[in-house]
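Enquirer: Kindly return the folded structure for what I paste below:
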Amino acid sequence: MPNRIASGGLIALTGATGFIGQFLLKDMIRRGYRVRVLLRRPVNLHLEADSAIIGDLTHPQNMAEALQGVDAVIHSAGLAHAMSGMPEADYRAINTDATANLAQAAEKAGVRRFIFLSSIRAQSGPVSPTIIHDTSPALPTDAYGRSKLAAEQALAQTNIDWAALRPVLVYGNGVKGNMATLARLARSQWHLPLGGIQAKRSLLSVENLADAIDFLLRTEKPLRQSMIVADNEPLTIGEMIAAMRSGLNRPAGLIPVPEFLLKLGCRALGKQEAFERIAGSLVVDASTLRELGWQPPITTQSALAEMSKHFASDA
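Expert: Sure thing, here's the model as predicted:
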């Protein structure tokens, strides 16, 4: 039986209540897949899935019902890196052990492909002075990244056909955190002192992430590897703001304040770490996916402009 999953195949999706999971649920259905959501607890959200099953992957009793007839698993559930201060054991239990449990159950159930949403943080810290390639050493710097890398290593111990995607910062309608903050700044009427920051960061639109997952589901050849996924073009923070404001039909409004002055100001406000995350470089090369034949269908500029329109309409 081929590993590729055709339209009409049954996908088991975890994390369907999160930002990425909610988008994947709608997108996979739009692409013609049937989707069964695996939830830790009942929710009040309207989930347009083929079916839903409640269970706790950290204490699996019997996953046979959840995975019966499933062709592929998309595992997007887990503790996020933003949950700083969580004990390392919690990251290990939820991001590593639960992934291993699900993959082992999927293998027993005859699931043909397992797509795991790992993270670029399995390979790097929040910034990197050099471009990160698929073949670059995996050097996570925190509990979150270590738990994601350990999950990938657990997948490699199974016989199931798996792929671990290492996305960079994912953005799109409904995003939270730093990208939501940037979107709010872009909506403001202020001229922003961010034009002097030269470091670039790779980003990933949630639409491009979903397209990459669909591509891997439909790929004929066995995968069994980790791979970076990102939009094609890294941008400076000023270029991000300019793209968002273009979606609002407004000029960029950027002031080229020297970076060292911004750093001094953020240090005085106790925001030095946040500034370094924004101003630091993190550029990746997603060559493995490109060599398989995937190209992001949406440009970063157009996706940021569309996201900014959404934030404006929700204001």
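Enquirer: Please count neighbours and contacts with C-alpha atoms only from this point.
Expert: OK.
Enquirer: which SS class is Ala12?
Expert: Under DSSP: H, G, I helix; E, B strand; the rest coil, the three-state class of Ala12 is strand.
Enquirer: tally of neighbours for Ala286?
Expert: Using other Cα atoms under 10 Å, the number of residues around Ala286 comes to 21.
Enquirer: One more, so I can put them side by side:
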Amino acid sequence: MTVLVFGASSQVGHFLLPMLGTRGENVVAISRSARSPQENATWMTGHLPDNMPRVDGISAIFCFGPLQSLAAWLNSVALPLAPRVIVTSSMSAETKRESEVPAERAMSQLLRDSEQAFADACARHGSEWTVLRPTLVYGIGLDKSLTPIAQRAMRLRVFPLPNGRGVRQPVHAQDLASAALAALETPASSGKILPIGGGERLPVGEMFARVRRSLPVDTLPIPLPAWSLRVARHGVARLRGPLSRLDADLIADNTQVTQLLGVHPRPFRPDAECWRAPV
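Expert: Below you'll find the model as predicted:
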């Protein structure tokens, strides 16, 4: 039997592949570009939905990429073993539902529509499925949220510190990988969309302060007063969404992840390795 992993080169895939390797699974990892051979997986080149290599005997599928593309592929292939399918979506499906930015509301709707299309495609095969909806993911320098901030601060030696009343709950990519593997082994998680956040909720200002303290170089802290954030919010279109959420709580209820999957995500204690992409 074969476990197929889409998004294997992502930060979640980076942690999941060794976990699968310790179980002795036959793992096929899909990447857009050629990868060096690894002990814990066979790498194949392809991308969803219409440029995929042939893979036989698929018993389970993990996907850490766009669900819309996965759903399209699922609707186009035969999967006689009705594989169990574990995927990630995003808490943005809920937290950006009422955003003041039209593009973000559209993205939130697309996420929900994609989750439904994925569930429908799984039903076509008789496959059980689980969707994990993480909050902000970090861990090995591959995320598009905290890592760019940290790397820019290391380069410029200054660290802007925006304040806000909102609460954050960053989740480590390794904990998300553990939840994905636990979902594979937990029949009770079938047919569920499970929110997952980190093991700690903290004010947005404290989150940024901890990122700064974790850096391997000294940076000059630059507190950003509320008036400057208001000016930027109304004057710079691309900042309108992120700045509008500084006073919003972007969190997840971990009750189901803890009770169903037995996963207890770690608190937010980043170190310098969190901001360095793996070689």
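Enquirer: residue in the first structure matching Tyr138 of the second structure?
Expert: Taking TM-score structural alignment as the criterion, the aligned counterpart of Tyr138 of the second structure in the first structure is Tyr171.
Enquirer: What segments of the stretch 1-150 of the second structure are strands?
Expert: Under the criterion DSSP state E, counting those that start in this stretch, the stretch 1-150 of the second structure contains strands at 2-6, 26-31, 42-45, 58-63, 84-88, 129-134, 137-138.
Enquirer: Can you redo the ones you listed as a markdown table, where the extra columns are distance to Met52 of the second structure and mean neighbour count?
Expert: Supplementary listing: those in a markdown table, determined by distance: least, Cα to Cα, whole Å; neighbours: other Cα atoms under 10 Å:
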| stretch | distance to Met52 of the second structure | mean neighbour count |
| --- | --- | --- |
| strand 2-6 | 11 | 22 |
| strand 26-31 | 8 | 21 |
| strand 42-45 | 8 | 17 |
| strand 58-63 | 14 | 21 |
| strand 84-88 | 17 | 24 |
| strand 129-134 | 21 | 24 |
| strand 137-138 | 27 | 24 |
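Enquirer: before we move on, back to that, surely the match of Tyr138 of the second structure touches Asn178?
Expert: No: under the contact definition of Cα atoms under 8 Å, Tyr171 of the first structure does not touch Asn178, with a separation of 9.6 Å.
Enquirer: check which helix or strand covers His310 of the first structure.
Expert: Using DSSP states H and E, the element containing His310 of the first structure is helix 300-314.
Enquirer: name the helices or strands packed onto that helix?
Expert: Contact analysis of helix 300-314 of the first structure by 3 or more Cα pairs under 8 Å, 6 or more residues apart in numbering; DSSP states H and E lists helix 178-187, strand 203-205, helix 237-246 as its packing neighbours.
Enquirer: how about the first one: buried residues?
Expert: Taking 16 or more other Cα atoms under 10 Å as the neighbour-count basis, helix 178-187 of the first structure is seen to contain the buried residues Met179, Ala180, Leu182, Ala183, Arg184, Leu185, Ala186, Arg187.
Enquirer: Stretch 212-222 of the first structure too?
Expert: Ala212, Ile213, Asp214, Phe215, Leu216, Leu217, Arg218, Thr219, Pro222.
Enquirer: Roughly how far does the closest residue to Pro278 of the second structure other than its chain neighbours sit from Leu74 of the second structure?
Expert: Of all residues beyond its chain neighbours, the one nearest Pro278 of the second structure is Ile140 (6.8 Å), with distances taken as Cα to Cα, 6 or more residues apart in numbering. Taken as Cα to Cα, to the nearest Å, the spacing of Ile140 of the second structure relative to Leu74 of the second structure amounts to 30 Å.
Enquirer: higher neighbour count, the two?
Expert: With neighbours defined as other Cα under 10 Å, Ile140 of the second structure and Leu74 compare such that Ile140 has more, 23 against 20.
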